[in-house]
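Novice: Sequence first, predicted model second:
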Amino acid sequence: MKAPLVRLGTKAETLRRLRPLMTTARVLPLMHFTLREWQDGPDRLLAELRGHGWAAGPVMVRSSAMTEDTGTDSNAGRFRSVPARSEAEVVPALTEVFASYGRADADDQILIQPLLEHVQASGVAFSCDPNSGAPYRVVNWSGTDQTDAVTGGGQTELHISYGAAWAGQDEAPDPRVGAVWALLTELHGLLGERQRLDIEFAFSDRGELILLQVRPLAVRKAVLAVDTHRATLSDTAARMAEAIRPRSRVLGHRAVFGVMPDWNPAEMIGLRPRPLALSLYRHLVTDRVWAAARTRYGYRDMTGVRLMVEFSGLPYIDVAASLTSFVPREVPDDLADRLVGHWLDELVAKPYLHDKIESHIAVSAWTFSTRHRLEALTAAGFSAGERDQLAGSLRGLTNDLVRGPLWEQDVARLGLLNVIDIGHLHAAGCGAHDVGCCGPALVAQLDVCASYGSGPFAALARAAFIATDFLEDLVDEGILSLDDRARFIGGLGLVASEMRRDLAELDRPDFLKRYGHLRPGTYDILSPRYDETPERYFDWSAKDSLKPVPHGEEPPFELSGGQRRRVEALLVREGLKFDASRLMDFLATAIRGREHGKLAFTSVLSDVLTGARRLGERSGHGVDDLSHLDVRTLGALTGRPGDDGPVLRAAVTRGREAHAVSRTVVLPPLVTDPANVRSFALPQIRPNFVTQGRVTARVARIDAGDSPDGAIVLVASADPGYDWLFTRGISGLVTAFGGANSHMAIRALELGIPAVIGAGAALFDQWSQAHVLELDAAGGLVTVIA
């Protein structure tokens, strides 16, 4: 292997060594010295500084401590950099920077360079994925004139792009990103191919690329060979090309895949779920259940079409299939095909809507705002007759749904979930009441769960989405105020408020009997149930001091006489064949049914995971092993260790290998082309702000084990298993994934807690680095305070 030409040192030493060699970027002129040298001869050093022509103008006094930029800890942002716009400001700036070191070492250095002003863009870049060590070039930049726009963590628009190490510069999503790729390539040639790098850069107002800093990137993952990674991405692209081919009954002229649309897997099972969680989600929702629920409610029959696909273990929703399923079955094929194609084009043009396709792109029911949304189809070439045809189908579907018994039947069907006898489905020799006795018993439970749990839940989730649209329209029409909406949601007796009340009122055994099955990762066998580690989730000593739920103790919301008359007038205007009482009953029952339906069906799922753990233990396999199985393998286990051992060992090995591959692959949240495997930019996300509240509080990273009490809590994927957080007096909530109608959004609205739901990975990571945030939900703003 070729020896590196340049050895990394302190910030100042590295820049000095690179400066005469760089061709793809420029290193600004510099001067550096140690604390010892400054203490021994400050006048001499100041005279030397004055001798540099560039020092006649403003300069930047930068830190260059011995503890910065090491191979194990960068200490990035820990020490000060201070501008000095005149000679008189230099000494105070030096004093301030040295003071920021704390107990400075005599060999700690100061770096002085010309002050770089009027930049057109700046950012940081990594020569590998900092999370996995995979050979990607990751560029995080901002188009502002502040060189610390990215590193400072302020409120700014960030651009993040990924490019495989072997992708050509012309494949970069932006020419500036391509220039940074070329810079990283040159640095690897100078510093060594295996050196993982973290750099800071800026583009001057003339478009010149300036290298501001180079340091080793501290990544604890092993170096992944470029050839190995290239083969993995080639396989991923081939799988993607296969998935893009025309699919039976899926409409539209193009294929799009997303992690957030519809039954967003990013929120429910995460971006890289283990095989068991992935297969459970398929079994209970995305293989059959999702389509059956929508067909039942009058939508296009998608039975037999899988909603979710996976690329190297990363789950994606087939957006074309999803959008097809939102078309009423009465719409003719040619019109439906054009409509789905238009929706797909709109999503590709506005990728920031990938978590909002049901509210901002697809039109799947007739509410009080649908007329205006259909009018927007005129510009896309849909005739008045076609729009009327769509209107009639949507109006008829909505009338049938709200007036008919379907959603009430689904609520009743959920009530049967825990009384179905599955004893006759157990394998021979398997005890009927032992949930962990054999695989067939566990899969039988899953099938019952799909029929009487996740099935009706999926249907009620559709009804609840329509109900929420109606509710938002009532606010937009001025019939309900925001406070009315909050009182309506708060008076429904939803799970979060009931849990808070029950924690205060019930003794521990009774409380855990009702809620003990919940686990933060609903589909994740590695996630402990509430009743397995209750002290981890609940502060039993504080139960008497739980604050009353803001709206949960109030009687159910009722329309005033004037409000009721206005609603009746709207219903007549829109041609809807039900009255205000039926509408409000539908809104309440659908939203409440969805929340309680999730509580019900996850009880069975959680028991299955417990049974799987016990079954694995018989053959000497723990939960980590079992997390790498799939449902098919689980169903083949007999409960006899001698028979199950070889099956488990082989399946676990396959699952571990597959999951290891998934950890090295990064894809965009919205995939439109196999070329996305090699290079992509993350779309700008528009987060969903919930409530009108405003709060300033410390940040608690729940996945890192921080205490949530009184904090703004940050959770990447918060499904309803995180309801325990609402018993801990949190001040605010931020999630990376989720939509405006997600469970966590409803929970926050129910309890009046300011929240940002679906912030996206970039903002979520940025805010996770803060110590204190201000969350202004009404203003749609999050500010880093400290």
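Specialist: Looks like it arrived, so ask away. Numbering: from 1, shown residues only.
Novice: When you work out contacts or count neighbours from here on, use the C-alpha atoms and nothing else.
Specialist: OK.
Novice: what ranges do the helices span in the stretch 1-150 of the chain?
Specialist: 11-18, 35-40, 42-50, 90-99 (DSSP state H, counting those that start in this stretch).
Novice: list the buried ones in the third one?
Specialist: Across helix 42-50, burial judged by 16 or more other CA atoms under 10 Å covers 45, 49.
Novice: before we move on, the earlier item: between the helices of the stretch 1-150 of the chain, which gets nearest to V139?
Specialist: helix 11-18 (19.9 Å; CA to CA).
Novice: G192: what's it in contact with?
Specialist: Residues near G192 by CA atoms under 8 Å, 6 or more residues apart in numbering: 2-5.
Novice: State the distance from it to V223.
Specialist: Going from G192 to V223 by CA to CA, to the nearest Å gives 13 Å.
Novice: same thing with D765?
Specialist: Distance from D765 to V223, by CA to CA: 23 Å.
Novice: ditto for R78
Specialist: Look at R78 and V223: by CA to CA, they are 27 Å apart.
Novice: Of these two, which one has the most company?
Specialist: A direct count of neighbours by other CA atoms under 10 Å for R78 and V223 places V223 higher, at 15 against 11.
Novice: any idea how far the more buried one is from A3?
Specialist: 18 Å.
Novice: Same question for R582.
Specialist: On the measure of CA to CA, R582 and A3 end up 77 Å apart.
Novice: Those two: who's more crowded?
Specialist: The neighbour count for R582 versus A3, taken as other CA under 10 Å, is higher for R582 (13 against 10).
Novice: Tell me the buried residues in the helix or strand harbouring the more buried one?
Specialist: Using DSSP states H and E, the element containing R582 is helix 580-618. For helix 580-618, the neighbour count (16+ other CA under 10 Å) marks 580, 583-584, 586-618 as buried.
Novice: Tell me which helix or strand comes right after the helix or strand containing R413.
Specialist: Element membership for R413 (DSSP H and E) is helix 406-414. Proceeding N to C from helix 406-414, the next assigned helix or strand is helix 439-449, under DSSP H and E.
Novice: And for that next one, what's in contact with it?
Specialist: 283-284, 417, 420, 422-423, 425-427, 435-436, 455, 601, 604-605, 608, 611-612, 615, 631, 634-639.
Novice: cool, stretch 276-286 as well?
Specialist: 263, 269, 306-308, 315, 446-447, 449-450, 454-455, 458, 523-525, 626-631.
Novice: Pasting the second one now:
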Amino acid sequence: MELYILKELLIKDPIIMVKLTNKGRTLKNLQDKVKYGYIAKPFIFSIKSWKKDSKKIISKIETLFDSKIIIRSSAWSEDNYNTSLAGFFTTVKNVDVKDKYKIQTAIEDVIESYQKIEQDLDKQEILVQKEISNVEISGVVLSRDISSNSPYFVINYEKGSTDLITSGFTKKPTLIKIARNIQIDNLSGNIKKIMQMTLELEAITNCQLLDIEFAVFENNIYIFQVRKISSIKRYDIKLDKKVFEAIKTIEKKFKSFSKPQHGLYGNQAIFGNMPDWNPAEIIGTTPKPLAYSLYDYIFMKSSWRNGRGEIGYYNPPHSLMANFSGKPYIDVRADFNSLIPKSITSTTANKLINYYINKLINNPEFHDKVEFEIVESCFTLLTDNFLKSLEKNGFDENEIDFIEKELLTLTNFSIKQSSQLDQIFKDRFELLDKVNYDLIINSTVKTIYNQCQTIAYILEVCIQNGAIPFSYFVRKAFIGLDILKSFLDIKVINKNEYNLIFSSFKTVTSILKDDLDALYSKKITKDVFLEKYGHLRPGTYDITSLNYKENFNIYFLEILPEIPKELYDKLPPEINLKDIHGKINNHLKKTKLEFSSEDLIEFIENSLQMREASKLSFSKSIDATLNLIEILGNSCGINRDDMAFIKIQNLTDFVSCFEEKSGDTIKKNISNNKKEFLITSKIILPHLIVNAEDIKFIRLEELKPNYITNETVIGEPIHLSSKTTTLPSNIEECIVFIENADPGFDWIFTRRIKGLVTKYGGAGSHMTLRCAELKIPAAIGCGEVIFDKLSQKKKIMLNCEAEIIKGII
């Protein structure tokens, strides 16, 4: 039975419809009609009757109830068909029914809370019920996802306390989203009971927009409140059906991809939107078609693996990103294949990939840290532990010895013997840096064919001289970071020393700050500054995001701000790494690694510098591509917002067919892509898809962020996006919240923010490294549960040492 279809409900008796009114009346009307839930007997009285004879009402309560009671608001404006004031009025729990004074005081407290909003006070009502305590779970179920108006049930619950119900919020919930076309027989336990209860209430109220508060007690579902979702006025059933069709297509695609694939080791596929190349961080979980296709075209087809292959990793002949109805997902199996030494035998490689996949399945909380916590991609101080684990998982001595040997060879080569390769790739991205994109764009004949041909040329140059070198240097940087992190993990160095190492590095972000200071002090001109950085934009692949040149006055200040006195102590001192080198060198002597601490730190700094420099170069190509696409759109009468819906393949196909196309063709492509994107925007998927059932049953857990520095800060949260055009005057006093840790947000580091929180981003992401370098307290990669909850607070405390982030107001 599909949950979505009301006529398939297992309700045999004729349904008597119940109209949603206020809290108490709705519950009373439902009490004798529900079979899949239980409603504690309600006693309802008006404030007018209370004023007339409060003693009589207290006496009635004493007669009706013999244990603890809960006294709740039941205002006519609170939970009716058109409005909801969840948590607005007072509720008093655990009232002793034998204590007249406590009953009277509790009722008067509820009445007092009505003064906030109610005009006709005498008409308002009070609801009294038996207190249900020691519940298994309590929570809220919604008939529909209110953030996207998508056809998903949303269950938000916590174990034990009913605080979620009475206060309108919870501290640490479990969040589950279930597609409305799921088969009810596939559910079990309390979730199945909750769904049966919800469907029955939808049928009885003739409403598929319900907000239901419940608790599970002694295997029964207790219903505390039923109201209409007031924030959704209507929904499109035809669009819902298209979403269900798309979900079925995703299920088929997942099952097809999960089969053994030629050129890929491993018996099972897993897909995630945050592992390694992390599309959730770079382009978001629901990118527009142009952003998706551009990232896919430049990196995910082959650049991602070609750079790694040069270091000595296996180069699997596969694309990395799977398209699940417009949602970007990393093929984790393919990713793991690219992180094993290429000389490992096929039998051992297959076993190794299966080992990694099973490890991730058993430890899904590491899905955004796979390169550090799941895969052993180089030799570190923790490799011995990894090798012992292989022994326990069926690897023989010869296999283990060979894996150890190959990891050692790859690591020593990367750090001590790859300088020639480094120079080759450095020459390539420096060549890219010299390209005069303005000249190329201005000299392009203004026909659709020629403009598309120029776009294809710029992208090919970007891939060869930008994307592949970046892939090479970013993998080398991860090798160095993984080794350095292992010294921290086994306590050879402490977190302060680890952070001190990063503070000693000089990367693009540091140079940008220096150049901005030079601009403010008039040592360089604005034109010189923008020539170097003007192409950067907070959404690197988003054509609607304004670059630094277009939005300079918002991203940067016109005059150099005075540094607050209290910040002087935070400016980095002159850094001496001598003692740290000594500790690391003493330990390196006990290993088979053939480099010193000085070699390692120099390697990490150089790799990070090359990674950031190559990124600065290839992002110029992307900016030029987006500028040319905007020009192309203007020539066809299409604005830049609409051009965000074109796919790169739509444009490159014009070149391959060798014929001129009209603007109407582009408009038709955009129209079709918009229809597809509308469906994409309604689909909800988990961060990690392990099996087909995960596609319809989505459990969203709180993620553990990557905390940077040991500092504690308190500040007002400010939410910035790639579309930000205004900033508060007190941004220096704020903790900045951004969804995607895109390098184009580097401008925020020129504003001396208190801290940074991102929804997506891993342990080795751009923003993680920048905050470590600049000693900015940060929580990178919180996930939507924490991020969405905290961004609504008035004050946030970020305690990086204790690894705590919470709202305090």
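Specialist: Alright, I've got the coordinates. All figures in this text were calculated on a predicted structure; none of them were measured in a lab.
Novice: The second structure: matching residues for the helix holding R582 of the first structure?
Specialist: Counting by TM-score structural alignment, helix 580-618 of the first structure falls onto residues 597-635 of the second structure.
Novice: from the chain's centre, how far out does stretch 373-388 of the first structure sit?
Specialist: In terms of CA atoms, centre = their mean, to the nearest Å, the centre of stretch 373-388 of the first structure is found 34 Å from the chain centre.
Novice: How much space separates D296 of the second structure from I250 of the second structure?
Specialist: Using CA to CA, we find D296 of the second structure at a distance of 18 Å from I250 of the second structure.
Novice: More neighbours: which of these two?
Specialist: The neighbour count for D296 of the second structure versus I250, taken as other CA under 10 Å, is higher for D296 (22 against 18).
Novice: The counterpart of N306 of the second structure in the first structure and W263 of the first structure, how far apart?
Specialist: Using TM-score structural alignment, the equivalent of N306 of the second structure in the first structure is A292. Distance of A292 of the first structure to W263 of the first structure, given as CA to CA: 14 Å.
Novice: Same question for A463 of the first structure.
Specialist: For A463 of the first structure, the distance to W263 of the first structure - CA to CA - is 14 Å.
Novice: Give me the aligned partner of N585 of the second structure over in the first structure.
Specialist: In the first structure, the residue paired with N585 of the second structure according to TM-score structural alignment is E568.
Novice: again but with T383 of the second structure, I slipped
Specialist: With TM-score structural alignment as the criterion, T383 of the second structure matches T370.
Novice: got the contact list for its match?
Specialist: T370 of the first structure sits next to V363 when contact means CA under 8 Å, 6+ apart.
Novice: and what of the one 3 residues further on?
Specialist: The contact partners of R373 of the first structure, by CA under 8 Å, 6+ apart, come to V363.
Novice: Which element, helix or strand, includes it?
Specialist: Using DSSP H and E, R373 of the first structure maps to helix 370-375.
Novice: to the chain's geometric centre, what's the distance from that helix?
Specialist: Put simply, helix 370-375 of the first structure sits 30 Å off its chain's centre (CA atoms, centre = their mean).
Novice: C-terminal to it, what's the next element?
Specialist: Heading C-terminal from helix 370-375 of the first structure (DSSP H and E), you reach helix 384-403.
Novice: ok, which stretches of the stretch 551-700 of the second structure are strands?
Specialist: For the stretch 551-700 of the second structure, strands defined by DSSP state E, counting those that start in this stretch occupy the ranges 688-689, 697-700.
Novice: Comparing those, which comes out most buried?
Specialist: Across these, the average number of neighbours (mean count of other CA atoms under 10 Å) peaks for strand 688-689, which reaches a mean of 24.
Novice: number of nearby residues for the residue mapped onto I232 of the second structure from the first structure?
Specialist: Matched to the first structure by TM-score structural alignment, I232 of the second structure sits across from V219. Neighbours of V219 of the first structure under the rule other CA under 10 Å: 18.
Novice: Am I right that V219 of the first structure falls within a helix?
Specialist: No: secondary structure of V219 of the first structure (DSSP: H, G, I helix; E, B strand; the rest coil): coil, not part of a helix.
Novice: what separates it from S279 of the first structure, distance-wise?
Specialist: 31 Å.
Novice: and what of N264 of the first structure?
Specialist: N264 of the first structure sits 15 Å away from S279 of the first structure when distances are taken as CA to CA.
Novice: next one: A134 of the first structure
Specialist: From A134 of the first structure across to S279 of the first structure, the span is 26 Å (CA to CA).
Novice: More neighbours: those two, which one.
Specialist: Per other CA under 10 Å, whichever of A134 of the first structure and S279 has more neighbours is A134, with 24 against 19.
Novice: Map that one onto the second structure.
Specialist: By TM-score structural alignment, A134 of the first structure lines up with S150 in the second structure.
Novice: how far does stretch 336-351 of the second structure stretch from start to finish?
Specialist: 12 Å.
Novice: Apologies, that question was intended for stretch 19-35 of the first structure.
Specialist: Taking CA to CA, stretch 19-35 of the first structure runs 23 Å from one end to the other.
Novice: which residues touch the match of N585 of the second structure?
Specialist: Going by CA under 8 Å, 6+ apart, E568 of the first structure touches 579-580.
Novice: what's the spacing between it and D469 of the first structure?
Specialist: Going from E568 of the first structure to D469 of the first structure by CA to CA gives 17 Å.
Novice: which SSE is the corresponding residue of the first structure for L481 of the second structure in?
Specialist: In the first structure, the residue matched to L481 of the second structure (TM-score structural alignment) is T468. For T468 of the first structure, the host element (DSSP H and E) is helix 455-476.
Novice: What helices and strands are in contact with that helix?
Specialist: helix 289-296, helix 406-414, helix 482-490, helix 580-618 (3 or more CA pairs under 8 Å, 6 or more residues apart in numbering; DSSP states H and E).
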